[in-house]
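Visitor: here you go, sequence then predicted model.
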Amino acid sequence: RFANKSKRGPYGDQVLEMSYAVEEVLKTVKELDLDEHTLSLFIGDHGPHIDICNEGGSSGIFKGGKGTFYEGGIRVPAIARWPGTIPRGGVSSKLISSLDIFPTLLDIAGGTLNKSVIYDGTNVKDSLLGSNDNEGTNDIPEPEEDYKHHDILFFYCDDTLFAVRYKQFKVHFYTNVIPGPNHAAENCSNEGLPNDNIFLVETCSEGKKRDHPLIYNVERDPGEVYPLDPNKYEAMLAQVQEEIK
């Protein structure tokens, strides 16, 4: 039904099929008159699998993809829809993790967290349901306003802390190997398909430990192209180390 219907090949066809499936679910919810009683969340779990060429999608301006801790691997789209409750057309750059979904939905449903259990996520209900000053626009709030719930996010590979997002900064203690500029020419010459059966297998031990933390301002430099001088951000790094403790 969806084969060869898009201009992006099999990957684009799959996006069309997914879009159709989401539409069918939302249509059914509306037909059952449950639209204003249903919160719908659409969120990605990781970035594109760029190792498998055009089949894996594109990370756009972001560096890296699935299996890395660069923005291309961990920054994903998220859409929340709840007619009558969530303002329509709003855009937010608030720092939220998928780990926040469980405690947030539990609170919305009227439940309470088991206090004897430590949860990684934070309840971000106010951010999710609150009024949005940017309703109907594509304006992004000033970064200083966006860190009320999450000042910091930790990115681990097994027990190794690879990177930290602290406010507008991203600090890499370890970095992943990512496909070089010749990757597509060398591995994707079959009309955008992999020349071989490529499957991403990268162990945590393959990460490169940095002699000095690699710092980016991902608000101004989301592509993580221009590293900052660690000597000029010693106070910020000290605060990050305190948070890690």
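Guide: That came through fine.
Visitor: hey, let's count contacts and neighbours off CA atoms from now on
Guide: Will do.
Visitor: any idea whether Gln14 is helix, strand or coil?
Guide: helix (DSSP: H, G, I helix; E, B strand; the rest coil).
Visitor: wait, it touches Phe2, no?
Guide: Yes - counting by C-alpha atoms under 8 Å, Gln14 touches Phe2, with 7.4 Å between them.
Visitor: looking at those two, which one has more neighbours?
Guide: The residue with more neighbours, out of Gln14 and Phe2, is Gln14; 17 against 14, by other C-alpha atoms under 10 Å.
Visitor: skipping adjacent residues, who's closest to Glu243 in space?
Guide: Nearest non-adjacent residue to Glu243, counting by C-alpha to C-alpha, 6 or more residues apart in numbering: Ile152, 7.9 Å away.
Visitor: the one you found reaches Gln168, doesn't it?
Guide: No - Ile152 is not in contact with Gln168 according to C-alpha under 8 Å; the separation is 9.5 Å.
Visitor: overlap in contacts of those two?
Guide: Common contacts of Ile152 and Gln168 (C-alpha atoms under 8 Å, 6 or more residues apart in numbering): none found.
Visitor: what about Ser127, how many residues nearby?
Guide: Ser127 has 16 nearby residues by other C-alpha under 10 Å.
Visitor: element containing it?
Guide: If you go by DSSP states H and E, Ser127 is part of helix 125-129.
Visitor: what is that helix packed up against?
Guide: When contacts are defined as 3 or more C-alpha pairs under 8 Å, 6 or more residues apart in numbering; DSSP states H and E, helix 125-129 packs onto helix 101-108.
Visitor: contact partners of the helix it packs on?
Guide: Counting by C-alpha under 8 Å, 6+ apart, 112-113, 121-125 sit against helix 101-108.
Visitor: ok, stretch 215-223 next?
Guide: So stretch 215-223 is contacted by 61-63, 71, 143, 168-172, 224-230 (C-alpha under 8 Å, 6+ apart).
Visitor: and Tyr216, how many neighbours does it have?
Guide: 23.
Visitor: how about the helix or strand it falls within: buried residues?
Guide: Taking DSSP H and E as the criterion, Tyr216 maps to strand 208-217. Residues of strand 208-217 classed as buried: 213-217 (neighbour count, 16 or more other C-alpha atoms under 10 Å).
Visitor: check the offset of it from the chain's centre.
Guide: In terms of C-alpha atoms, centre = their mean, to the nearest Å, the centre of strand 208-217 is set 20 Å apart from its chain centre.
Visitor: below is structure B, check it against A:
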Amino acid sequence: MKLMPTRLSRLVLSVFTLAGLGLSSSDWVEKPAPVTPPNVVLFFMDDMGYGDLSVTGALDYTTPNLDKMAAEGTRFTNFLAAQAVCSASRAALLTGCYPNRLGISGALGPNSPIGLNPNEETLAELLKERGYATGMFGKWHLGDNKQFLPLQQGFDEYYGVPYSHDMWPLHPAQAQAKYPPLRWIEGNEQKEEIKDLDDAAEITGTITERAVSFIRNHKKKPFFLYIPHPLPHVPLAASATFKGKTARGIFGDVLTELDWSVGQILGELKQQGLDKNTLVLFISDNGPWLNYGDHAGSSGGFREGKGTSFEGGHRVPFLVRWPGVVPAGRVSNKLLTALDILPTVANVCGARLPKQRIDGVDWVALLKGDNTVTPRDKFYYYYRKNSLEAVRQGEWKLVFAHPGRTYEGFLPGQNGKPGPSTETHEFPAALYDLRRDSGERYDVREQHPEVVAQLEKIAEEARADLGDDIQKRTGANVREPGRISQ
């Protein structure tokens, strides 16, 4: 009968072996088996509202793949975009910083003289340094000049559009803007033009094909796959397979195709045997563009939408799936933001944090199921260039008097054309208790002066750090955006 060596006998044998090599036992340490770092897939939708998934209440269409992802992972119900507009939101996601700290605001247009500063370290750069293959397929919107494009910001591969696909000659409300032709970009080179809605109908499918191919080509090493879908931002377009298939019209068709895209990518992970070692995150960049009416999504009952500092602009869907690590079928109401993605993903992947200051917090413990922790309790609602419009601590939200966008009181548009809205509505100061008033309707400042005083202190910290255009203050810790080399 052959005896298997015991742990003690292996240790004794190792000591004798080391002695024969001229090493002492103190030089020898038994190392744990190597652990393969997890792959990371990050979906980032455009203008998808909190209520646009069937699991969060959507009507007249379904999102079965996303509903299944929620069932197999965790759905976070209190997740905020860093700012309720395209470029700013994306800068925050990739850097872990408030966008106004980086000098990024609004939605950068074609030929923008600024972009994300190459000195900022993105999540892609941190993971690439860790040995990850990095690929991005979709909308960039952080500067369309070559020096700002994804290959200069940590991505090995890129195929997508440089900015929102309504910034083109066929914009239904801005024909006078004279936008240049919109083209796909591969790497650093411009490719085919997206000339009309028939071309736009191929956007989701093309991005999906590229993402699936990236998984197949890099299945033997860790990878970071970033998929910022340009839709359901207007103009809406769905491929022939999905067009006309839902009772919700073109918006439902587009959401159904996006859900299909998620299903294709999750299916490829399973087919390649990567499913159990892949962290998948699904987020939107901000809330719905409500004045587009039947071509816009749903805020899920939260106040206002895209371009506002109310919850309808910031509160977005957030699903996380990682079999065996992230608890399945869980719903978490803990406050999290897009700022917190970078430090958390860096932690689970064994990557370092950026050398410059960031604003995100690490929530790995919560990710793995520890509901006793509260990683974040504060958030600053900045908008426009650098206006502090509200601060939050826990479930208290103090809104400061400010001019801003409102959709309320205006008839929404139809068939792809926007209805009116205003950017100069004067919002009064108010305190909201989001535990019982998530719609932000009831000002309770008079009942809770001590809460107002505490939130005012937090606001003063924000203004000293980041500045405040409303008060004409410059922050001590803001950085410059990238500027086109002269």
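Guide: Perfect, I can see it now. It should be emphasised that the depicted structure is a prediction, and the values quoted were computed from it without experimental measurement.
Visitor: which residues are in contact with whichever helix or strand comes after the helix holding Ser127 of structure 1?
Guide: As assigned by DSSP H and E, the chain's next helix or strand after helix 125-129 of structure 1 is strand 152-157. Residues outside strand 152-157 of structure 1 that contact it (C-alpha under 8 Å, 6+ apart): 69, 97, 161-167, 204, 243.
Visitor: what residues of strand 152-157 of structure 1 count as buried?
Guide: 152-153, 155, 157.
Visitor: same question, stretch 78-97 of structure 1
Guide: Using 16+ other C-alpha under 10 Å as the test for burial, stretch 78-97 of structure 1 gives 80-82, 86-88, 90-92, 94-97.
Visitor: read off where it ends up in structure 2.
Guide: Using TM-score structural alignment, stretch 78-97 of structure 1 corresponds to residues 318-337 of structure 2.
Visitor: so what touches stretch 237-245 of structure 1?
Guide: Everything outside stretch 237-245 of structure 1 that qualifies as a contact, by C-alpha under 8 Å, 6+ apart, is 152, 164, 166, 230.
Visitor: so what does Ser59 of structure 1 match up with in structure 2?
Guide: So, by TM-score structural alignment, Ser59 of structure 1 is matched to Ser299.
Visitor: distance of that match from Gly312 of structure 2?
Guide: 5 Å (C-alpha to C-alpha, to the nearest Å).
Visitor: what about the two, which has more around it?
Guide: Neighbour count, other C-alpha under 10 Å: between Ser299 of structure 2 and Gly312, Gly312 has more, with 31 against 27.
Visitor: residues contacting the more buried one?
Guide: Here Gly312 of structure 2 is in contact with 49-50, 287-288, 299-306 (C-alpha under 8 Å, 6+ apart).
Visitor: one more pass at 7 Å, please.
Guide: Contact analysis of Gly312 of structure 2 by C-alpha atoms under 7 Å, 6 or more residues apart in numbering lists 287, 299, 302-305.
Visitor: same question, Trp396 of structure 2
Guide: Trp396 of structure 2 sits next to 432-434 when contact means C-alpha under 7 Å, 6+ apart.
Visitor: let's see that with 10 Å instead.
Guide: 377-378, 431-435, 451-452, 455 (C-alpha atoms under 10 Å, 6 or more residues apart in numbering).
Visitor: check which helix or strand Leu237 of structure 1 maps to.
Guide: Using DSSP H and E, Leu237 of structure 1 falls within helix 234-244.
Visitor: ah, wrong one, I meant Trp184 of structure 2
Guide: strand 183-186.
Visitor: tell me the residues of structure 1 aligned with that strand.
Guide: The counterpart of strand 183-186 of structure 2 in structure 1, using TM-score structural alignment, is absent.
Visitor: helix, strand or coil for Gly138 of structure 2?
Guide: strand.
Visitor: what about Asn65 of structure 2, helix or strand, and which?
Guide: According to DSSP H and E, Asn65 of structure 2 maps onto helix 64-72.
Visitor: ok, back up a step: farthest pair in the buried residues of strand 208-217 of structure 1?
Guide: Pro213 and Asn217 (13.0 Å; C-alpha to C-alpha).
Visitor: for those two, list the residues in contact with both.
Guide: With C-alpha under 10 Å, 6+ apart, Pro213 of structure 1 and Asn217 have common neighbours 170-171, 227-228.
Visitor: give me the PyMOL select line for the residues you listed, limited to the buried ones.
Guide: In PyMOL, this line selects whichever of those come out buried by 16+ other C-alpha under 10 Å:
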select buried, resi 170+171+228
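Visitor: need the shared contacts of Pro213 and Asn217 of structure 1 in TSV (columns: secondary structure and distance to Glu55 of structure 1).
Guide: Shown next, in TSV, are the shared contacts of Pro213 and Asn217 of structure 1 (DSSP: H, G, I helix; E, B strand; the rest coil; distance: C-alpha to C-alpha, whole Å):
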residue	secondary structure	distance to Glu55 of structure 1
Lys170	strand	29
Val171	strand	30
Pro227	coil	30
Leu228	strand	34
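Visitor: any idea which of the shared contacts of Pro213 and Asn217 of structure 1 is closest to Lys27 of structure 1?
Guide: Nearest member of the shared contacts of Pro213 and Asn217 of structure 1 to Lys27 of structure 1, counting by C-alpha to C-alpha, is Lys170, at 39.8 Å.
Visitor: and the closest one, what pairs with it in structure 2?
Guide: In structure 2, Lys170 of structure 1 lands on Lys397 (TM-score structural alignment).
Visitor: that match contacts Val451, doesn't it?
Guide: Yes - taking contacts as C-alpha atoms under 10 Å, Lys397 of structure 2 lies within contact range of Val451: 9.4 Å.
Visitor: hmm, back to that, what touches both of Gln14 and Phe2 of structure 1?
Guide: Tyr20.
Visitor: for Glu17 of structure 1, grab the count of nearby residues.
Guide: Per other C-alpha under 10 Å, the neighbour tally for Glu17 of structure 1 reads 16.
Visitor: figure out the helix or strand that it lives in.
Guide: helix 9-31.
Visitor: quick check: what element follows that helix along the chain?
Guide: strand 40-43.
Visitor: measure Ala19 of structure 2 to Ser9 of structure 2 for me?
Guide: Per C-alpha to C-alpha, Ala19 of structure 2 is found 15 Å from Ser9 of structure 2.
Visitor: nearest to Pro181 of structure 1, of the shared contacts of Pro213 and Asn217 of structure 1?
Guide: Pro227 (19.1 Å).
Visitor: residues contacting that closest one?
Guide: Pro227 of structure 1 makes contacts with 170-171, 213-217, 221, as judged by C-alpha under 10 Å, 6+ apart.
Visitor: could you export the residues you listed as JSON lines, including distance to Thr28 of structure 1?
Guide: Formatted as JSON lines, the contacts of Pro227 of structure 1 follow (distance: C-alpha to C-alpha, whole Å):
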{"residue": "Lys170", "distance to Thr28 of structure 1": "41"}
{"residue": "Val171", "distance to Thr28 of structure 1": "44"}
{"residue": "Pro213", "distance to Thr28 of structure 1": "50"}
{"residue": "Leu214", "distance to Thr28 of structure 1": "48"}
{"residue": "Ile215", "distance to Thr28 of structure 1": "47"}
{"residue": "Tyr216", "distance to Thr28 of structure 1": "44"}
{"residue": "Asn217", "distance to Thr28 of structure 1": "43"}
{"residue": "Asp221", "distance to Thr28 of structure 1": "41"}
